[in-house]
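Trainee: Sequence and predicted structure, then a few things I'm wondering about:
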Amino acid sequence: MQGEMKPEWPKNAYAAQAIVARTFTLELLSRGGTRDLHGADICDNHVHAQAYNPDNITQTIKDAVRMTRGEVMIYRNRYVKGWFSASCGGRTTNAKTGLAYKGEEPAYIKSVSCKESRITPPEVKKWSADIDSETVLQALKKLGKPLPNLSGAQIAKRVDNRAAVLRLSGGGKKVEIDGADFRVAVGPEKMRSIWLTQFEVKDGRLITSGTGFGHGVGLCQWGANELARENSSPEEIVKHYFPKVTIKRLWR
């Protein structure tokens, strides 16, 4: 939690995150964890598992973990995929759109409205990026959709305000790619989300801007912050973002 959220947030926001992160970890472990990648059950790489920053651990965070000890999300007697991101932009999305998830869309993942915009700071809420054509072309090559050069870019399909499918062109060719896959390939710190408000090529460079930070699937951390400030319980916060799950305490 201390690697994923701000240290001054209310306890119930941390507690909700604890339930989701605990479930994320157990579900990942049930599939072998990160042993094949790192030789360990779990790692602190946010791409493969979850970030971890022990320097940010506070007493409030410790209390939040204790108060939800053993609590996990269950759907049909299985751990769910406890996805979360920093800022959903005001509405979450499904896994196939936000993550380009290749499996069957989980029944417990739903697009829900979010109050995060009430408190999310402008530097988190809005972003823009100017990306050189070589970075874009290398990303497309990595994804198996190469172009000889870059001359055009547009949004081919939107889902939940997100650019679910992107169309890029160059050298007389056009390719279409899942927005979430392209975001990761080009750099998720550059292209912070696929809730895009601008996506075009100017002077050989990709100019893009958008709303939110992260994939927007599951729990929104800034939204959890706002719900906690409204005195929602950790379980109520979790159920807002995962309305179909059951929260069970498996140990004390």
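Mentor: Yes, it's here.

Trainee: switch to C-alpha atoms for all contacts and neighbour counts from now on
Mentor: OK.

Trainee: and D132, how many neighbours does it have?
Mentor: 15 (other C-alpha atoms under 10 Å).

Trainee: Equivalent analysis for V201, please.
Mentor: For V201, the count of nearby residues is 21 (other C-alpha under 10 Å).

Trainee: gap between the residue nearest to it when sequence neighbours are not counted and L206?
Mentor: In space, and not counting its chain neighbours, V201 is closest to G152: 5.3 Å by C-alpha to C-alpha, 6 or more residues apart in numbering. Separation of G152 from L206 (C-alpha to C-alpha, to the nearest Å) stands at 8 Å.

Trainee: picking that back up, show me the contacts for the residue nearest to V201.
Mentor: L168, S169, G170, E200, V201 (C-alpha atoms under 8 Å, 6 or more residues apart in numbering).

Trainee: alright, now check it against this:
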Amino acid sequence: MKRLFVFLVLVILIVGILNSDYIYANSMENSFIAIRLTSPIKSNSYVNLYGEEGFLIYNKGDLIGYLDYFEGENVRVAVLEKDIIGIFDMEGNLLFSYNQEEELILTSGKSNERKVRVEDNFYRDFIQFKIIDGNLIVINYIDLENYLYGVVPREMPASFEMEALKAQAIASRTYALKNRSKHIAHGYDLCDNTHCQVYGGMDGEQENTNRAVDMTRGMIITYAGNIIDALYHSNSGGITEASSEAWGYNHPYLTSVDDKYSIDAPNGTWSYKMTTDEINSKLKDYGINVGNILDIKITETSSSGRVTKLKIVGTSGERTLSKGEIREVLGLNEIKSNLFTIKKGSYEEVNSNVYAIDSKSSTPQLVDLNNVKVIDSSFERRSSRGITSRFINRDGIVGNDSSVSQQVNSFIIEGKGYGHGVGMSQWGAKKMAELGYSYEDILKHYYSGIDITINNR
């Protein structure tokens, strides 16, 4: 009986250990996120890796036991065939090959010290590879908290006050979890640029931002129990934009709020002068041709004052840019936000001399439109001076709007803020932290009706 009891205890302990490994492995997998790397990549067909302790290959679904090990510090990973990935030493010898459907990942080092250099940049945890349309895609399969080490200093200067950095860490963690399937159709979760969040791996990590991540570990922003889309931007210019007016979808936590904390910060106000030739060139690059630019008019704004429709009038027609097109067409760096006004800049003299043929002669004669009389639709003689002139051709009386004396050749765009204006203003967060507000105060100012909780997902 005693032996049976001991046997049962041993069985329970063994099963418990096995189950704990399974649970641990799966909990690890659930905490990982797949980030496509673009900044260090130099080729679409291969990538060079460096590992100080050789390379270990794991199955993505089992992060406990590795499948293979290579001693060399440098390897090259390349596309072999349609779905086949090869790992070579630097002499070109094939070390290992596999089908991408096997979901294998590679690392160097053990436990918390895992890191791999991809071309010139170091990344924590694991590197995964995909082949998409014949191109080799490099993915950093990384623990969420380790990922944030490489995000926060790229999204907010590490010199900012700690409470602002903590607010950024929580917002970035929340954004990552909310959007972790943004690129799932391509085989990864998020990318490493501004389309998602800027991520620089280990090379960009800073002590202060790492501390901010550690001090807020697991904290996320929720609304009515659900993870929010924690959008943020550089500077609101004094008032944030509601998501409903920016993109048409209504999130009750992304409303427009007054933001005095952003007013005196960098890009709180800005001005940019654009010549008509520059505007014309930008339009043509976007496939828009309205001829020579005559005028630019704001025709619609949101409740926060941001421009939602901008009409551009030219000699060959006109085009109204929507709120999403304005900065994309005219320049994201030049037009820092949609919170702007426009005034006309300098003018240039326009040659008003033209050649005309009257009814008594077939010989063209030089005339000055500023000094001739024209007949309008009521057949009354009047001076042609001014912006609008009328003339007669063989088909009858025709109206034509054109400047015959002066024409604007530049526009001055005076704006406030930098970015889309939705959610948290990063410079506003800095100012609030300087004034003694906590990360919770900051987040609850910019995100309406939210709670800060610990992620248990």
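Mentor: It's in. Being a predicted model, the structure only gives us computed values, none of them experimental.

Trainee: How alike are these chains, TM-score-wise?
Mentor: Scored by TM-score structural alignment, normalised by the length of the first structure, the superposition of the two chains gives a TM-score of 0.83; 240 aligned residues with a C-alpha RMSD of 2.5 Å.

Trainee: the helices in the second structure, which residues?
Mentor: Taking DSSP state H as the criterion, the second structure contains helices spanning 2-30, 144-155, 162-178, 207-215, 243-246, 276-285, 323-330, 426-434, 439-446.

Trainee: thinking again about what came up before, make TSV out of the contacts of G152 of the first structure and add distance to P122 of the first structure.
Mentor: Below are the contacts of G152 of the first structure laid out as TSV (distance: C-alpha to C-alpha, whole Å):
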residue	distance to P122 of the first structure
L168	29
S169	32
G170	34
E200	23
V201	25
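
Trainee: Just give me which of those residues are shared by the second structure.
Mentor: Retained in the second structure (both residues aligned by TM-score structural alignment, their matches' C-alpha atoms under 8 Å) from the contacts of G152 of the first structure: L168, S169, G170.

Trainee: Which single one of those is nearest to R192 of the first structure?
Mentor: L168 (18.6 Å; C-alpha to C-alpha).

Trainee: Give the equivalent position in the second structure for that closest one.
Mentor: Structural alignment (TM-score structural alignment) places L168 of the first structure against I312 in the second structure.

Trainee: Surely its match touches E318?
Mentor: Yes. I312 of the second structure is within contact range of E318, at 5.5 Å (criterion: C-alpha atoms under 8 Å).

Trainee: so how far is C43 of the first structure from A51 of the first structure?
Mentor: Applying C-alpha to C-alpha, the value for A51 of the first structure to C43 of the first structure is 8 Å.

Trainee: Neighbour count: those two, which is higher?
Mentor: For the pair A51 of the first structure and C43, the greater number of neighbours falls to C43 (19 against 15), based on other C-alpha under 10 Å.

Trainee: so how many other residues sit close to E414 of the second structure?
Mentor: Residues near E414 of the second structure, counting by other C-alpha under 10 Å, number 17.

Trainee: Tell me which residues touch it, please.
Mentor: Counting by C-alpha under 8 Å, 6+ apart, E414 of the second structure makes contact with T269, W270, S271, Y272, F340, T341, I342.

Trainee: now the residues you listed as JSON lines including neighbour count and distance to S256 of the second structure?
Mentor: Output for those, formatted as JSON lines (neighbours: other C-alpha atoms under 10 Å; distance: C-alpha to C-alpha, whole Å):
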{"residue": "T269", "neighbour count": "20", "distance to S256 of the second structure": "19"}
{"residue": "W270", "neighbour count": "18", "distance to S256 of the second structure": "21"}
{"residue": "S271", "neighbour count": "16", "distance to S256 of the second structure": "24"}
{"residue": "Y272", "neighbour count": "13", "distance to S256 of the second structure": "26"}
{"residue": "F340", "neighbour count": "21", "distance to S256 of the second structure": "17"}
{"residue": "T341", "neighbour count": "16", "distance to S256 of the second structure": "19"}
{"residue": "I342", "neighbour count": "16", "distance to S256 of the second structure": "23"}
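
Trainee: Still touching in the first structure? Go through the residues you listed.
Mentor: Retained in the first structure from these, counting by both residues aligned by TM-score structural alignment, their matches' C-alpha under 8 Å: T269, W270, S271, Y272, F340, T341, I342.

Trainee: Need the counterpart of the third one in the first structure.
Mentor: Translated: S271 of the second structure. Counting by TM-score structural alignment, the partner of S271 of the second structure is S128.

Trainee: Could I get the contacting residues of its match?
Mentor: M191, I207, T208, S209, G210.

Trainee: rerun that using 7 Å as the cut-off
Mentor: Contacts for S128 of the first structure (C-alpha atoms under 7 Å, 6 or more residues apart in numbering) come out as T208, S209, G210.

Trainee: now, which of these sits nearest T58 of the first structure?
Mentor: Set against T58 of the first structure, the nearest of the contacts of S128 of the first structure by C-alpha to C-alpha is G210 (32.4 Å).

Trainee: show me the contacts for that closest one.
Mentor: K126, W127, S128, S193, W195, L196, T197, Q198 are the contacts of G210 of the first structure under C-alpha under 7 Å, 6+ apart.

Trainee: That one maps to what in the second structure?
Mentor: Matched to the second structure by TM-score structural alignment, G210 of the first structure sits across from G415.

Trainee: Let's have the kept ones among the contacts of E414 of the second structure in TSV, adding distance to Y447 of the second structure.
Mentor: Output for those, formatted as TSV (distance: C-alpha to C-alpha, whole Å):
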residue	distance to Y447 of the second structure
T269	23
W270	26
S271	29
Y272	31
F340	24
T341	27
I342	31
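
Trainee: Appreciated, that's everything.
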